[in-house]
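A.B. asks: my questions concern the predicted model and sequence given below.
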Amino acid sequence: MRIARFSTDEGMSFGVVEENTIAAVAAHPFGELTFTGQRFPLADVRLLAPILPSKVIAIGKNYADHAREMGGEPPAEPVIFAKPSTAVIGPGEAIAYPERLSERVDHEGELAVVIGRMCREVPAARAADVILGYTCANDVTARDLQKKDGQWTRAKGFDTFCPLGPWIETEADPADLAISTTVNGEVRQESRTSLLLHDVPSLVEYVSQVMTLLPGDVILTGTPAGVGPLQVGDEVTVTIENVGSLSNRVVARD
């Protein structure tokens, strides 16, 4: 099932994508879905970020090849950091390049996990019970500021630096999915989630030992090698097998 958040002239709703249409559901997508009876052609709606999380928890250096391209060795334990909810944008929305503050903004295509219910201290064996589904993410990063600051909050926390979408796929198996990132059609990143150092169940266990996760919270699972710079005017697309594609254009920040 593909759960999307969308807008029409009538307002914002959640819905289930079925081929070329979207069937609206009442209220939120957590728990049993209640359909309103409204159905819209997918071409006539605007897809939004599929969820507005209370927090985005991201995992650094979770592919060995990316850890090495960043000049380090793969970490023994997950490296976690947070991105603010204000960084979240949806498919088709613009990534705003903060040219006055940064000279190097990179793409980082990732698989994102969407939490389906409040939980804490979840054993890895029960992680599937608390996951609503999966979506595509781009952990946009001001690389020069990351190096300058020595920590990652500013570099990864700008408004628009967390594109999510196009929807939440509830039936994907995250164990071995192809993931790629293209910029203007050129492949920059290409890997599989089977190469994650810490897989999805272990990440849910690790993060939920630290903090309570709420419905709609997002865990970014890490990016493979091939991260690289974006320029104003670029279109960057993250594609994940059995999930979907997320495209965003880069514009100059006002």
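C.D. replies: All right, it came through fine.

A.B. asks: switch to C-alpha atoms for all contacts and neighbour counts from now on
C.D. replies: OK.

A.B. asks: check the burial of Ala252 by counting its neighbours.
C.D. replies: The local packing of Ala252 (other CA atoms under 10 Å) involves 14 other residues.

A.B. asks: didn't it look like it was pressed against Pro98?
C.D. replies: Yes - taking CA atoms under 8 Å as the definition, Ala252 is a contact partner of Pro98 at 6.7 Å.

A.B. asks: comparison target, given below:
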Amino acid sequence: MHSIKLVSEELIPSKVVCVGRNYTAHIAELNNETPDQMVLFNKPNSAITNTLLAAHNGDTLHYETELCFVIKDKKFIGVGLGLDLTKRTVQSKLKNKGLPWERAKAFDGSVILSDFVELTDAMKHFTFELKINNEVIQRGDTHFMLHNPDSILQEINEFMSLEDGDVVMTGTPSGVGEVTAKSIFAVALYANDQCLLEHQWKVSKN
């Protein structure tokens, strides 16, 4: 089983719960419709990886940077960042046929996560950014989410059991794109304009 780190503690998520279409600008860049209700899907523990690849089984991967939370007692206790890695071509074909997304979103190695820091009550407003090769590519802000973190947690808890250590990914802002070999991905997370964490991945050769 794959693990994540919250401060110095190793946790094993049973699953990663993801929110789709949570930023208007991202919905527009993919020519999607704004959904009437929250879009949710799962990634299994086997999707978690420490190695960022540009492709999986011959399919090109696209990055989506997301604000993430760790669960304990059905509440958020830690915060970090992650990349939801997507087979965009496969996903488009599945959507056109009205089929589930697992082949495009839940394959082995489809999520890579930073370490997590402890969440406090003072942390009300989060922003984050992704740089690729020192160029800012994505910026996220909880003020621009269609569903804020509290409402996401409430909605998930209404129909699904969240186990201790599970991760919730809250959706990506605009700026998604293709992962390219040898690139350096650097993410930074801020709460109330104070830097909480920085993390970096180098795209490995497949």
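C.D. replies: Thanks, I have the structure now. Everything numeric in this text was worked out from a predicted model, so none of it was measured.

A.B. asks: what is the neighbour count of the alignment partner in structure 1 of Asp36 of structure 2?
C.D. replies: Mapped onto structure 1 by TM-score structural alignment, Asp36 of structure 2 lines up with Ala76. Burial of Ala76 of structure 1 is recorded as 9 neighbouring residues (other CA under 10 Å).

A.B. asks: secondary structure element holding Ala76 of structure 1?
C.D. replies: For Ala76 of structure 1, there is no helix or strand it lies in under DSSP states H and E.

A.B. asks: which residue lines up with Val70 of structure 2 in structure 1?
C.D. replies: Using TM-score structural alignment, Val70 of structure 2 pairs with Val114 in structure 1.

A.B. asks: quick check: its match is in a strand.
C.D. replies: Yes - according to DSSP: H, G, I helix; E, B strand; the rest coil, Val114 of structure 1 belongs to a strand.

A.B. asks: can you tell me the closest non-neighbouring residue to it?
C.D. replies: Counting by CA to CA, 6 or more residues apart in numbering, the nearest residue to Val114 of structure 1 once its immediate chain neighbours are dropped is Val218, at 4.7 Å.

A.B. asks: my guess is that neighbour contacts Val56, does it?
C.D. replies: Yes - here Val218 of structure 1 reaches Val56: they are 4.9 Å apart, a contact under CA under 8 Å.

A.B. asks: gap between Lys75 of structure 2 and Val168 of structure 2?
C.D. replies: For Lys75 of structure 2, the distance to Val168 of structure 2 equals 11 Å [CA to CA, to the nearest Å].

A.B. asks: neighbour count: the two, which is higher?
C.D. replies: Val168 (25 against 16).

A.B. asks: structure 1: which residue goes with that one?
C.D. replies: So Val168 of structure 2 corresponds to Ile219, using TM-score structural alignment.

A.B. asks: what packs against the strand or helix carrying that match?
C.D. replies: Ile219 of structure 1 is located in strand 218-220, with elements delineated by DSSP H and E. When contacts are defined as 3 or more CA pairs under 8 Å, 6 or more residues apart in numbering; DSSP states H and E, strand 218-220 of structure 1 packs onto strand 56-60, strand 109-115.

A.B. asks: quick check: the helix or strand following it aligns to which part of structure 2?
C.D. replies: Where DSSP H and E defines the elements, the next helix or strand beyond strand 218-220 of structure 1 is strand 228-230. Counting by TM-score structural alignment, strand 228-230 of structure 1 falls onto residues 177-179 of structure 2.

A.B. asks: ok, now stretch 189-205 of structure 1?
C.D. replies: Under TM-score structural alignment, the match for stretch 189-205 of structure 1 is residues 138-154.

A.B. asks: got the buried residues for the matching stretch?
C.D. replies: By neighbour count on 16 or more other CA atoms under 10 Å, the buried set for stretch 138-154 of structure 2 is Gln138, Arg139, Gly140, Asp141, Thr142, Met145, Leu146, His147, Pro149, Ile152, Leu153.
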